[in-house]
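Asks: Sequence isn't available, so here's the structure alone:
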């Protein structure tokens, strides 16, 4: 039984669209526990629960179906993606639990490879694999429930940028476009390899660097694409100005965007965000890149301008594709994002 062909969608491109998701969450009961510092009402990257004046737990969960053919590679990507939310909030990963769905008739060695790949990334994160849960399903799916820790006074939220901040993106864009091309047998080996290496890359290293600098807001760019995550960062208080010429791109991603290798998730992102953003001066290809769902994407940082270049240089020691892509400005009329 072929591993990838069993899946109707894969990676973060399988996420429920942001508009639908907000509708599902709207009527859920609100927590009254004052120790729950961050919950689903905040649209932040993970939940945070305070245990003491100096210690809070970060809790997050992420899983999806495969977007690559090799099971071990899939395990690495899924684990790296699941742990990313902890790093985005300024925390360290403590331990993780496996979440597994697997077809009963599929070769069990493939499941073993998935789990080994995930364990490799958990080990790289200097965290512990503490258990998990598994069920039979018609499609393979894998991910982690992750617990991390952070000082409550040092939590980094996704929607607290300051006017004058500089925006840094730590990974190149184009994962969804390349994976779409790969599914159609149209992606080059160079593009596929670059996308896989990017998805496997832990955000741990960039997160460790950013702690030494005045980072006022941070989020990881995943299934909602750069623009929807940027909209969450801007909120109702500021306008983010993004320069498309400065965006780091994976090899051939722009070409695949020109060839309309867009994903269904990218179109859901567009439907959610385009009414709030003027796209009239942006090429169709760059529009697709901006909405492209990223599986295990990079961190988007809002950094104080006096230390932004120094912060970028520190991050680039381990993540050389990181780049300054824009700035945070005063609210411009009713626009949260301006794209150059």
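Replies: Now that the structure is in, tell me what you want to look at. Bear in mind that the values here come from a model prediction, so they are computed numbers and not experimental data.

Asks: use CA for all of it now, contacts and neighbours both
Replies: Will do.

Asks: Does anything pack onto the helix or strand hosting residue 132? Which helices or strands?
Replies: For residue 132, the host element (DSSP states H and E) is strand 128-136. Contacts defined by 3 or more CA pairs under 8 Å, 6 or more residues apart in numbering; DSSP states H and E place strand 128-136 against strand 92-102, helix 108-124.

Asks: Identify, out of those, the most deeply packed stretch.
Replies: Stretch with highest mean neighbour count among those: strand 92-102 (a mean of 21; mean count of other CA atoms under 10 Å).

Asks: Second structure follows, compare the two:
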């Protein structure tokens, strides 16, 4: 009999579902100093982008990000792998390539054995090795709940930087991974997800979004962001607000994990999903009569989710094929950007 508690039982939330609600985050950041006092800071907090970017010279930008959370799975190695993949994703979403990482670790050392903590760290190192980067250091504390993640540094050429605010009217929107990670996580908490579902979720959340670095070399790819804790609507809104455009999402074309719709209809969802809708629902137009479970899919917090890519319409078919060939079989065209009031309409 296992004498140690389940990892997920030690945390009040898990994965990117731990993020503060968008409205709370905006309130906390209100009144912060204007970053434009530093002209070399190309990307700061102004458009809620995925990472900070500092231009060193005419050929080099440094990209910096950090991401960490509590466990959404009970296997410690998988927790480490998922958290590392999620953190590195911010670099890819900006069009960069990662060069090194620092570990962030908080563990209840009186509740978890050292071997399990080592497995978490090993999982993170494994993903970093796959990305071709070292874990060059880090920091650890004794914490009441298990926390793990990375601070990641990357590089890109200024011409390859992709902000979330640079979408253009007429752009086609492509999503690279299936939605439903938060719903699967809620099912894990209640022992309602089978082994096949768990394997599917782990496979998705440990797939590196390195295709973002390749897409940034295309002039016809205008904007990229990764879809994480605020769901497809929340991160879509960041594109819409930044670019001053109306995004139209085609509900029927959104890719889903295999059991996402089934579990959503069985009322598996996270508290973060509800908080997300409360934070930004006023900026979204939904189809009349949309069921609550369908709305929960749209607000579902994704941990280590896919990239949302805005590209020129004439390039969409080729961009989609490039993404699928890079190992994203669920990638799909999910909508378009149009001139209009900033927000999202779900068709």
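Replies: Okay, I see it. What you see is a predicted model, and the numbers here were worked out from it, not measured in a lab.

Asks: TM-score of the superposed pair?
Replies: The TM-score (TM-score structural alignment, normalised by the length of the first structure) is 0.96; 338 aligned residues with a CA RMSD of 1.3 Å.

Asks: Which residue ranges of the stretch 51-200 of the first structure form helices?
Replies: 71-88, 108-124, 175-183, 189-200 (DSSP state H, counting those that start in this stretch).

Asks: Would you mind saying which of those helices lies nearest residue 340 of the first structure?
Replies: helix 175-183 (21.5 Å; CA to CA).

Asks: That closest one vs the second structure, average distance?
Replies: Its matched residues in the second structure lie on average 0.7 Å from helix 175-183 of the first structure after superposition (mean CA distance after the TM-score superposition for the first structure).

Asks: Show me which positions of that helix end up buried.
Replies: 175, 176, 177, 178, 179, 180, 181, 182 (16 or more other CA atoms under 10 Å).

Asks: what packs against that helix?
Replies: helix 189-200, helix 253-258.

Asks: Now tell me what touches it from outside.
Replies: With contacts defined as CA atoms under 8 Å, 6 or more residues apart in numbering, helix 175-183 of the first structure is touched by 13, 67-68, 187-188, 191-192, 195, 199, 250, 252-253, 256-257, 261-263, 289, 292-295.

Asks: returning to what we had before: possible to save the helices and strands packed on helix 175-183 of the first structure as TSV with distance to residue 311 of the first structure and mean neighbour count?
Replies: Output for these, formatted as TSV (distance: least, CA to CA, whole Å; neighbours: other CA atoms under 10 Å):
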stretch	distance to residue 311 of the first structure	mean neighbour count
helix 189-200	20	18
helix 253-258	27	20
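
Asks: and residue 42 of the first structure, which of those helices is closest to it?
Replies: Per CA to CA, nearest to residue 42 of the first structure of those: helix 189-200, 26.1 Å.

Asks: tell me, the closest one lands on which residues of the second structure?
Replies: Counting by TM-score structural alignment, helix 189-200 of the first structure lines up with residues 195-206 of the second structure.

Asks: go on, stretch 45-64 of the first structure?
Replies: Residue span in the second structure matched to stretch 45-64 of the first structure, by TM-score structural alignment: 50-69.

Asks: would you list every one of the strands in the first structure?
Replies: 36-38, 47-50, 56-64, 92-102, 128-136, 141-150, 166-169, 215-220, 238-242, 299-303, 323-330, 337-339 (DSSP state E).

Asks: would you turn these into JSON lines with distance to residue 314 of the first structure?
Replies: Listed next are the strands of the first structure as JSON lines, based on distance: least, CA to CA, whole Å:
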{"stretch": "strand 36-38", "distance to residue 314 of the first structure": "29"}
{"stretch": "strand 47-50", "distance to residue 314 of the first structure": "27"}
{"stretch": "strand 56-64", "distance to residue 314 of the first structure": "25"}
{"stretch": "strand 92-102", "distance to residue 314 of the first structure": "19"}
{"stretch": "strand 128-136", "distance to residue 314 of the first structure": "27"}
{"stretch": "strand 141-150", "distance to residue 314 of the first structure": "22"}
{"stretch": "strand 166-169", "distance to residue 314 of the first structure": "12"}
{"stretch": "strand 215-220", "distance to residue 314 of the first structure": "13"}
{"stretch": "strand 238-242", "distance to residue 314 of the first structure": "22"}
{"stretch": "strand 299-303", "distance to residue 314 of the first structure": "13"}
{"stretch": "strand 323-330", "distance to residue 314 of the first structure": "11"}
{"stretch": "strand 337-339", "distance to residue 314 of the first structure": "26"}
